[in-house]
Every structure is written in C-alpha cells, then in structure tokens.
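A.B. asks: Predicted coordinates and the sequence they were generated for:
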Amino acid sequence: MTNSDSFPHADRRTALRATAGLAALSVAGCLGGGANGSDGSDGTADGDASGDGASADDGVDVDYAVERVAEGFENPWGIAFLPDDGRLLVTERPGRLSLVDPADGSTTSVAGAPEVFSRGQGGLLDVTIHPEFPDDSRVYLTYAATDDSGARDTIYSYGHRNPQAMAVRSETGRIWQCEHGERDGDEINVIERGGNYGWPVASEACNYGTDERVAPSHRERGDVVAPVHYWPCGSGGFPPSGAVFYDGDAFPEWRGDLFAGTLAAQYLGRFTVEGAGATDATVVEREPLLADRDWRVRGVDG
C-alpha cells in the first residue's frame, strides 16, 4: 500500500474531465481465429441462452472519443482513478506500479510495490483504492508471491475456475465477478458469502477441442450458485478481463451499466443490469465498444 501524500497534484479541471470518463487499458494483439468474440447470447439466471450471435441494442447512442494518455507499459494489467485529482494508478505484471497524469502523459514510478512472482499470468495484477480515498490513502493490490507467511486463509466463495475481475455495484453493495470458462462457458456472477459457483462439478463450457460438456449445467444441480449471465458452449465466448460499474456523470445514459473488457474478442462490452441478487438479476449485453481497434482490453475503470 502507499500514501497519497507522495502523489504530486494535478490540475483540477483535468481531474474533473478524467474522473467523469471511462478508461480502459489495452494490449495490442494479433486477431486470431474467432476473434469477433462473444455472440452476446443472453444466458440469464432463468437459463434463457439465446445463442443467436447478436447483442440486444437498446437504442442508447452515446458520443465518445478515444484519447491515448500514456504508453510504453510492459504487460499493463490494472487501472484505478484517483478521485481527488483524476490521475491513474496503473499496474504492470512484472511488478511495477505507476502514477499517470492524463494532463501531460507523464508517468511516475510509485515506491513500495511488493515483490511479486511474475510468470505466466502471475505477477502484479489488479489495483483499487480505499472507498474513502484520499481521507484514507490505502491502495490495495492483487499479486502472486512465493511467501505468504503470516497471511490468514479466508475463503469467501469457491468453485471458481479462472476469476478475472470483481466490481462492486453501488446500488446494492454486492460484489460482481467475471471468470473464464474452458471452451466458452465464460461467466458473470453475483458473489454470495460461502457460495459454491460450481467448478468443476458444474459448468456451461465444453472441453477444449470438442463439443462435449465439461460438466452438467449449474441449473441441473441444486447445490451450486448459477451465473447471472454466461456464454454457452458453441457461442464463441467472451473471455472477460477487467470490469467496472459506471457511476460517472459524463455519460448519464450509461450510469449503472456494467462494462467488461474481453481479450480474444477484443472489445469493451456494455451490459445493462436489472434486479439485485444472485438469483433475480438479469444481464443483457447491449453493444461492443472499441471493436474496430484490434485491442485486447484488459483493465477498466470509470
């Protein structure tokens, strides 16, 4: 963790502009097979997976622009706005934490980042700040390390295959989570304390290279929590990455919507949400944003 006293101050007008917006980290990559990504099929809590390959356009037309504010990162992963002045904390998987000023694109290394075990998908990953920042200047990081001595083992939920993102929905205070399936079967979940989310005894995915189901569907078992939204086997999937609920003022038409990046599909997905909990929430993918950029969208904040 680090302290906000070490952060130089940015221009307030820039802060207001940046804080109201929506930011996404992207990693340029080659367009592979099936890279048009998720079919947007609606796998809701009542099991209505359409699999028709189309998003549900809700007629919301928002004018936005893309601005590059910094570059030169190595495996950028997580991003978080500082609400007091609009600068950005950015993690890089090898273990670097940086502070980016959108006003001039300057990047400052932040001291005190932990030593991490960087290999494969491991390393320095996500970053978030305390809800009362800057009054409480704590910064929280997720990372892989080889020494966990003194750590307290606590399991809040289980049955997750490959979790990629968590976001708190301000209207309810509930934690939402995105994770990868095997072949397709990607999920959006509302997390309940002590909940079993199925893996490996329940899944909406197929085995790699086949059309055979990995396991029975969540809805065929009474002892697991079903995802509020999923991409069934054969849909093309939506390998998710970072996610955030948009609560800003710049785009009021989007307020309360869930935004999630996708890797292989290479776009930023927008989802509308109705209902509050793990059993009554309805999620609909509305539109793919930034789909013409060939970007693997990783971190999202706004």
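C.D. replies: Noted; the coordinates are in hand.
A.B. asks: From now on I want contacts and neighbour counts done on CA atoms only, so please keep to that.
C.D. replies: Noted.
A.B. asks: distance of the spatially closest residue to Cys30 that is not a sequence neighbour from His180?
C.D. replies: Among residues not flanking Cys30 along the chain, Asp294 sits closest, at 7.4 Å (Cα to Cα, 6 or more residues apart in numbering). Look at Asp294 and His180: by Cα to Cα, to the nearest Å, they are 20 Å apart.
A.B. asks: also this one, for the comparison:
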Amino acid sequence: MKSLAPALAGLLAVLATACSGDTAASGSLGPATKEGDDGWPFAVEELDRLDEPWAMAFLPGTGDLLITERSGTLHLRDAGTGDRVEVAGVPEVVDAGQGGLGDVLPAPSYEQDGLVYLSWVEAGEGGTGAVVGRAVLETGGEEPRLDDLEVIWRQTPKVAGDGHFSHRLAFSPDGEHLFVTSGDRQLGDPAQDTTNTLGTIVRLTPDGAPAPGNPLADRGGVSAEIWSWGHRNPLGLEHAPDGTLWSSEMGPQGGDELNVIEAGSNYGWPEVSDGSDYDDSDIPDHADGDGFAAPAMSWNPSISPGSLMVYGGDLFGDWQGDAFLGALSGEALVRVDLEGRTAGEAEVFDMGARIRAVEEGPDGAIWVLEDEGAGRLLRLTPAG
C-alpha cells in the first residue's frame, strides 16, 4: 500500500466513498474532524510509547494489557500502575518488511489455563510465512514468561518476499473456533487457488486442526482449513455482538474493503477489485452476478486499514455495534455504522499518525496504538 503524506489525510477522508460496484451498500463519509475541532468526541490520554507496536489484547480478569512489537518483543502492562515489563520466552521472528511478531489473543479459557495465542513470521524451506502458536502466560514469578510454546498452524506454502502476511486472530463467540487471516503474500493468483492457504481466512479448532464443517473439508490437506478465499491482505478480523464475522482488507491502489465473512465465499482478489493495480492498469470492479462476494464498503483513495474493532461497550453508547478501523496511510480512526450485515454512514477522526491497532478496554474506553515514530498508546474516552 502506497503511503500518503500526512497533509493529504483530511482530503483522503473527504474523498473516501463506498465502492463503485452496484453490489456494495452505499455509505457517506464527511470531512475528518481532529482534536480541537468542534464535534471532536474524545478526550485523549497518552499512556505509553513503544517501538513499532503491532497488536494489543486485554487479559480477562485483570485488565492487564499485552502489546506486541514487530521486532519480536511482547510487553505486559499492569492495569493498576501502568508499569510495563517484557515477557520472556517469545519465539524468534523474522523482522523484515511487514514481517515480525504480529497478533496476540488470550484464549477463551485464559482464566482457567493461562493460554495465549500469538502470530509471527518464520523462515523455512521456500522463504518465509506466518505461523500461529500458543503458550501459557506465567505471571507469578519474578518476570512474566511464555511456557510450553507450540506452533499450531503454518501458512502454506512459504514463499520469497516480506509482505502481506496478515496473520490476525479471532475466536468465535462460543470459543470453539480460531479464525486466522492469511494474506496473498503479494502474489495475487494464489488467492484463487484453494490448494494453498495464501489469500484466505482459515477456521481452526483451538489446537490448530481444520475445524469440522469447513467448506472444503472433504478435500483434506490445507484446503480443509479454508473458510473463505480471494483475499489480498486482511489485517482486521472481529465478530460483532450479533455473531457476524467482519474483516478489513487492504486493496491495491484504492479498493480497501470492509467485508462480511461467510463460509465458502470468494472475495474476488485478484480477479476483481474496486481499486487499480500499482502500474495503473485496470482491475474489473465488483459487479452483480460476477460470482464474487462484494465488500460492504470500500475506499478509493486508500485509507490502508490496519486493524478492526467492533465496539460493544457502554461508554460510547451511541456507537454500540459499530466498526472502528485503524487507518495507516489515512492516519485516522474510521468509524462505520453497522446495522446487522450492512455498512452505513462512516466518520473519520484525523489522528495525525498511522493507526495500527484499536481495542476496546474493559471499561469501554477505546485504546489506540500508533505504529511509527512516537508509537504512542492512547486511551480515548468521551470528551467533556
């Protein structure tokens, strides 16, 4: 995804529109608001600064916060004191390009067994690829550490290059299934080939096996892991309170997407996109009857969505059930009004920095991670 100068962020917000294909729901997007403007809804509290943070997750029962840095460091931040310590036992990662330590997610059973899930990039035969592992987080000793780390899933195949790993994690609301986004590794065509897991979202059991009932289960092998395909670089993944699975996905030049993820659906990449290729060559837009699942909303020019959170708290009561996307090149927090499986109006909050991760805190505050420069950790609460 090409970067846009910060000065263009406001213009980008004005121009971003719902995708041009007739199959997508229309959305409207007004000018960005920024801190100090009338109507700015947030009080912004800076809590910390980190080096290229990528993901964060609150631990059930304590409110302590795990934060990953792409270089391979995992931090544990105390909810009460704000003190932050490094977690030992983190796997070695390939820190290059978009690769490194990625997502972190407590298991649904965390309060019983201490299990946490991590994604990262490793090297191997053929190149590099994303992996998912799980370990027990021990916090009772002199320093927190990961014990009994095991790899439970590998992106297949490993290929050359250091882009489009994706590797976002989400558990189903019932805790029975682990979903993992797997990018196309900047190769395009493998996303239409269901004999590999590039350009897919996979659905696994908590121990990493293909989940029973997956759309291609009868084919066996890695095909049995696949839930959906035709994806480019899905960097956000979350279930809404009603159980709908949503994903945010980076397009090429334009065509960033917000998608409802359904079993067995093909989302079209690289055959269709509401953007164009980096050499300015045309890619057919999504259209009725083309056989591909169209996005609920897309953006052109790009906002570069790096994350996704669906809000369920009470602190911002009017926004319950809405999607929040962290925009990288757009340097913004984007809110999309969700009604069931439909994306409606959207709103842009100009943050003046690349937003990598967005999470809802235990009290309903919105927590934001910037991924470059200061790498600030911010807590957003209602203004006034």
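C.D. replies: Looks like it came in fine. Remember, it's a predicted structure, so these values are computed and weren't measured experimentally.
A.B. asks: Just give the TM-score of the two.
C.D. replies: Aligned and superposed, the two chains score 0.75 in TM-score terms (TM-score structural alignment, normalised by the length of structure 1); 256 aligned residues with a Cα RMSD of 2.8 Å.
A.B. asks: coming back round to it: aligned against structure 2, show me the partner of the residue nearest to Cys30 of structure 1.
C.D. replies: Using TM-score structural alignment, the partner of Asp294 of structure 1 in structure 2 is Gly352.
A.B. asks: ok, now which ones touch its match?
C.D. replies: Pro6, Ala9, Glu331, Ala332 (Cα atoms under 8 Å, 6 or more residues apart in numbering).
A.B. asks: Could you dump those into JSON lines with secondary structure and distance to Leu115 of structure 2 added?
C.D. replies: Formatted as JSON lines, the contacts of Gly352 of structure 2 follow (DSSP: H, G, I helix; E, B strand; the rest coil; distance: Cα to Cα, whole Å):
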{"residue": "Pro6", "secondary structure": "helix", "distance to Leu115 of structure 2": "39"}
{"residue": "Ala9", "secondary structure": "helix", "distance to Leu115 of structure 2": "39"}
{"residue": "Glu331", "secondary structure": "coil", "distance to Leu115 of structure 2": "33"}
{"residue": "Ala332", "secondary structure": "strand", "distance to Leu115 of structure 2": "33"}
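A.B. asks: mapped onto structure 1, which of these are still contacts?
C.D. replies: Of those, the ones still in contact in structure 1 (both residues aligned by TM-score structural alignment, their matches' Cα atoms under 8 Å) are Glu331, Ala332.
A.B. asks: Now for Ser170 of structure 1, how many residues are close by?
C.D. replies: When neighbours are defined as other Cα atoms under 10 Å, Ser170 of structure 1 has 12 of them.
A.B. asks: Tyr110 of structure 2: which of the contacts of Gly352 of structure 2 is nearest?
C.D. replies: Nearest to Tyr110 of structure 2 out of the contacts of Gly352 of structure 2 is Ala332 (Cα to Cα; 32.1 Å).
A.B. asks: Could you point out the longest strand of structure 2?
C.D. replies: If you go by DSSP state E, structure 2 has its longest strand at strand 127-138.
A.B. asks: relative to strand 127-138, how tilted is the helix or strand that comes right after it?
C.D. replies: Note on strand 127-138 of structure 2: by DSSP states H and E, the next helix or strand toward the C-terminus is strand 145-154. Strand 145-154 of structure 2 and strand 127-138 are oriented at 140 degrees to each other (axes from the mean of the first three to the mean of the last three Cα atoms, to 10 degrees).
A.B. asks: Could you identify the helix or strand that succeeds strand 145-154 of structure 2?
C.D. replies: With DSSP H and E, the next secondary element past strand 145-154 of structure 2 is strand 166-171.
A.B. asks: Now do that next one: which range of structure 1 does it align onto?
C.D. replies: Across structure 1, nothing matches strand 166-171 of structure 2 (TM-score structural alignment).
A.B. asks: What helices and strands are in contact with whichever helix or strand comes after that strand?
C.D. replies: Note on strand 166-171 of structure 2: by DSSP H and E, the next helix or strand toward the C-terminus is strand 178-182. If you count contacts as 3 or more Cα pairs under 8 Å, 6 or more residues apart in numbering; DSSP states H and E, strand 178-182 of structure 2 packs onto strand 166-171, strand 200-204, strand 233-239.
A.B. asks: could you redo the last one with a cut-off of 10 Å?
C.D. replies: strand 127-138, strand 166-171, strand 200-204, strand 226-229, strand 233-239, strand 245-250 (3 or more Cα pairs under 10 Å, 6 or more residues apart in numbering; DSSP states H and E).
A.B. asks: Check which helices and strands the second one sits against.
C.D. replies: Looking back up the chat, that one is strand 166-171 of structure 2. Packed next to strand 166-171 of structure 2, using 3+ Cα pairs under 10 Å, 6+ apart, are strand 101-106, strand 115-124, strand 127-138, strand 178-182, strand 200-204, strand 233-239, strand 245-250, strand 305-310.
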